[in-house]
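1. Predicted coordinates and the sequence they were generated for:
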Amino acid sequence: MSQQLIDYYKAIENSSLQMLNAARSEDWEQVVRFEGACAVLIEQLRARASTEELLPEQRKEKTRIMQRILNNDAQIRYLAEPWLSHCEQAFEGKSQYLH
């Protein structure tokens, strides 16, 4: 049963890696798609974690997985900065029409 819990962490890591690969390709629609998949997996993980625990060796693996996820996230944010700046500039003059 605990093995299933660690599988959620692995799936989230995989999705974050797919997000990073999409960001490297500047495929922001795919980034958003994988971000949504991560959100669903995180909610499922939260539900499962309320009733299950990881074994000690799985907790160590979880720590390594979480470090890789955080590294992927940092790289995605770095790659997204120019795109976000471009979006902000594109909407700068149009903000008066949004109110």
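-> Thanks, I have the structure now.

2. okay, CA-based contacts and neighbour counts for the rest of this
-> Fine.

3. Now do the buried residues in the helix ranked longest in the chain.
-> In terms of residue count, the longest helix belonging to the chain (DSSP state H) is helix 56-92. Within helix 56-92, the residues that qualify as buried are Glu61, Lys62, Ile65, Met66, Arg68, Ile69, Asn72, Asp73, Ile76, Leu79, Ala80, counting by 16 or more other CA atoms under 10 Å.

4. Second structure follows, compare the two:
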Amino acid sequence: MLESAKQSDWDGVTRFENTCSVLINELRLQSQGAELTREQRKEKTRIMQSILRNDAQLRVLAEPWLATLEHMGRVPASSALH
């Protein structure tokens, strides 16, 4: 998703975002009631931190694009890219 944003491929970003949403929901369902080992918790933390770093970079790249859409009246100012 980040690579698509770096290339200003916003359609690609949207496709990846939709795919990520499906995968996240599946992971949530599978993790219900599951106990993680210490190593698994560490790995989960590492992955989450990586996702947050990528998300922050993506937002920096998307802000001008979102501002353009807001100016055109197509996206409310309170909208957020997830």
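-> Here it is on my side, so go on. All values reported here derive from a predicted model rather than from experimental measurement.

5. Report the TM-score for the pair.
-> The TM-score (TM-score structural alignment, normalised by the length of structure 2) is 0.84; 74 aligned residues with a CA RMSD of 1.2 Å.

6. Specify which member of the buried residues of helix 56-92 of structure 1 is nearest to Ser50 of structure 1.
-> Top of the list for closeness to Ser50 of structure 1, among those and by CA to CA, is Lys62 at 15.9 Å.

7. Aligned to that closest one, what sits in structure 2?
-> Using TM-score structural alignment to pair residues, one finds that Lys62 of structure 1 aligns to Lys44 in structure 2.

8. Mind telling me which residue is nearest the centre of structure 1?
-> Closest residue to the average C-alpha location of structure 1: Ser16 at 4.4 Å, with CA atoms, centre = their mean.

9. how near is that one to Glu26 of structure 1?
-> 15 Å (CA to CA, to the nearest Å).

10. again, but for Ala37 of structure 1
-> Taking CA to CA, one finds Ala37 of structure 1 at 18 Å from Glu26 of structure 1.

11. same question, Ile12 of structure 1
-> Computed as CA to CA, the Ile12 of structure 1 to Glu26 of structure 1 distance reads 21 Å.

12. Tell me which of these two has more neighbours.
-> Neighbour count, other CA atoms under 10 Å: between Ile12 of structure 1 and Glu26, Ile12 has more, with 23 against 14.

13. So the more buried one versus Asp27 of structure 1, what's the distance?
-> With distances defined as CA to CA, the gap from Ile12 of structure 1 to Asp27 of structure 1 amounts to 19 Å.

14. Could you do Leu79 of structure 1 as well?
-> 11 Å.
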